[in-house]
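[1] let me see the structure of the following:
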Amino acid sequence: MKKKLSGRKSIILAGILVLSFTILFSSCSSQKSVVKENSAGSTADYVSKVSVSYDEAAPEAVAPAEASEARGFGNGGEMGGDRADSSSDLMKQRKIIMEGEVYLETKEFDNTIKALDELVLDYGGFVESRNVTGKRPNSWSLRRANYVIRVPSESFEQVMQDLGGIGIVIESNSKGTDITDSYVDLEIRLKTLKVQEETLLDILAKSTQLEDVIKLESRIAEVRYEIERIENQLRNYDRLIAFSRISINIQEVDDATETVLSPETLSERISTAFKQSIKTFRLNFENFLVWIAGAWISITFFIAIVLIVLVIYKRRLSRKKQKKAVDQIESRDKTEEKQREE
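    So this is what the prediction gives:
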């Protein structure tokens, strides 16, 4: 009896093992078929995947390497060379747009304009715009000039100093705009787009279906448009970085503003105020004489009209007085005659 039971158990175990192997084999076959089905797809689907992967993943992959290079770091994040040399290299790699603004006064307007033109040429710059208003020799209308010049960025500070030699500097301002991060981001984006363009061109060369070719060419056109846009923006940045912008305002004056120390004591303040009042009175009196010399015809004509009006008014007034006196005499005579008749 026991032998029969053990024989049955062995048969059952063998059946279970066969069934397990059968299930395992069928599951492996189904997984392979699924993989084959998923791996089969059109070239157009691959194009869309390439576009997404390069637009999103590639910049993140390229950015760390490019950013480390732009900031002067080598492989592994270590700084190359000495610390001082590295700092100097970092400053040279910065992309900075310099701008300045200067206000000048001058009594020799023509000489100042000529000196400014020569200064720009000496430093290899150019005049971007100019505007001159007013005319001479009429001192009643002083001249003013507004210049916008471009000079090489390495000469920016020297040009700002040399402008003090062609006139009296009333105000001077300068600022720098650091665009390094934006510039590096554009460069990384440009490299990524060029890699994407090459990949799309390779796929296009292997494509045979018309629908896939149309989609590929459309995507390539979009990528090339973006490449041209970024290249134009980088060229514009390079131009702004290479040539700094300086705005210059020149005002012609009869007496240039003097740079003096502020008075400290009461006597110095009184003396300065007295001298300034004399200077202001003299300047105003001179301007008044110049105005009279330029407007004497109008003044003479105005005085003549006023005199004529006064003469006419006086004559009318005297006539009214005479008429009033005559009326009074006549009324008095009439009154006397009535009294006599009564």
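[2] from here on, just use CA atoms for contacts and neighbour counts.
    Fine.
[3] didn't residue 220 look like it was pressed against residue 202?
    No - the pair formed by residue 220 and residue 202 falls short of the contact definition of CA atoms under 8 Å, at 11.1 Å.
[4] where do the helices sit along the protein?
    2-39, 43-70, 83-93, 109-122, 156-162, 180-206, 210-242, 266-294, 296-341 (DSSP state H).
[5] which one, of those helices, ends up nearest to residue 129?
    Of all those, helix 109-122 sits nearest to residue 129, with 12.0 Å by CA to CA.
[6] show me what that closest one is packed up against.
    Using 3 or more CA pairs under 8 Å, 6 or more residues apart in numbering; DSSP states H and E, the elements in contact with helix 109-122 are strand 144-152.
[7] what packs against the strand it packs on?
    Using 3+ CA pairs under 8 Å, 6+ apart: strand 144-152 touches helix 109-122, strand 126-133, strand 243-252.
[8] sequence B follows; please return its structure for comparison with A:
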Amino acid sequence: MRYIFSLFLFLVITLSACSKASDDKVYNSSVSAITMSAPASVDGPQTIPQKIIKSANLKFETADIEETFQQIQKAVKESHASIQSDSEGKNDISLYRNITVKVPSQNFDVFLQSITKGVSYFDQKEISSEDVTDQYIDLDSRLKTKRKLEERYIEILKKATKVSEILEIEKQISEIREEIESKQGQLKYLESRISESRVFIQFYKPIAEKQSVKVSYGSKLLTAVKSGFNELSGSFIWLISIWPFIIIFCVLAYFIRKRFKRRKKE
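    Just a heads-up that it's a prediction; the model follows:
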């Protein structure tokens, strides 16, 4: 009887161990399968339109600063663009204005034609087109793969029963979520650069030489008048400061002259 009971207990323990080992094997196999299949692409070949980042840097001379600015404002409105920055100033040789515009990429060429109408010469003209199609496809593919991987881990999490398994899967999901958010940010930034082009415009008007001479001459004339007035005031103050000596000199001169006349009469 004791022998039969011992044999029965041994069978129960053995079956429990086998069942536990089987569950662990299923869990480990599921996680391994997800990890091994993660790098694979989740979608088949697909056609993505070419992704181009456009930008321009322009510098030119104008005969009228305000008129050119009005022309740019009109082009901004017609192209549905927006002015990001606007600054103006003056140096020794010119008046200038610097403007940075963000314009929808589909209106890029039309906008450039509008703002440069009438410009015969450019001090600087740089127009660039950067093809980022491969970079966009790579980011988009990686993002989709990470999302699929996250879905698989969530399915495994629903079936997990052990605390250790649940914690491990949640850790994996958290790391995948961080990677997804990072890829989303990179893709969003790339899409914004693709959809809107930046145009930096610097235009200036030289200060006329004759105008400079006139201003310089008027400034010199005003300085000369002020200088003469200061000299006159200084002389007047000097005369006031020595008035006692002047009186003594006049008195002495009077007596000397009077004595000289007496001698002449004798």
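[9] looking at the helices of the first structure, which is nearest to residue 148 of the first structure?
    Closest among those, using CA to CA: helix 109-122, at 10.7 Å.
[10] which bit of the second structure covers that closest one?
    Counting by TM-score structural alignment, helix 109-122 of the first structure falls onto residues 65-78 of the second structure.
[11] just stretch 3-23 of the first structure next, same as before
    No residues of the second structure are matched to stretch 3-23 of the first structure when aligned by TM-score structural alignment.
[12] quick one: map residue 144 of the first structure onto the second structure.
    Counting by TM-score structural alignment, residue 144 of the first structure corresponds to residue 96 in the second structure.
[13] what's near enough to touch the residue lying closest to that match once chain neighbours are set aside?
    The shortest distance from residue 96 of the second structure to any non-neighbouring residue, by CA to CA, 6 or more residues apart in numbering, is to residue 204 (4.0 Å). Contact analysis of residue 204 of the second structure by CA atoms under 8 Å, 6 or more residues apart in numbering lists 60, 61, 62, 65, 94, 95, 96, 97.
[14] so who does the fifth one touch?
    Residues touching residue 94 of the second structure, when contacts are defined by CA under 8 Å, 6+ apart, comprise 204, 205, 206, 207.
[15] over to residue 242 of the first structure?
    Per CA under 8 Å, 6+ apart, neighbours of residue 242 of the first structure: 152, 153.
[16] map it across to the second structure for me.
    Counting by TM-score structural alignment, the partner of residue 242 of the first structure is residue 195.
[17] now residue 298 of the first structure
    In the second structure, residue 298 of the first structure lands on residue 223 (TM-score structural alignment).
[18] how near is that match to residue 92 of the second structure?
    Going from residue 223 of the second structure to residue 92 of the second structure by CA to CA, to the nearest Å gives 21 Å.
[19] who has more neighbours, those two?
    residue 223 (11 against 8; other CA atoms under 10 Å).
[20] gap between that one and residue 127 of the second structure?
    Distance from residue 223 of the second structure to residue 127 of the second structure, by CA to CA: 50 Å.
[21] now swap in residue 150 of the second structure and tell me
    From residue 150 of the second structure to residue 127 of the second structure the distance is 42 Å (CA to CA).
[22] more neighbours: the two, which one.
    residue 150 (22 against 11).
[23] thought the more buried one was touching residue 174?
    No - the criterion here is CA under 8 Å, and residue 150 of the second structure misses it with residue 174 at 9.0 Å.
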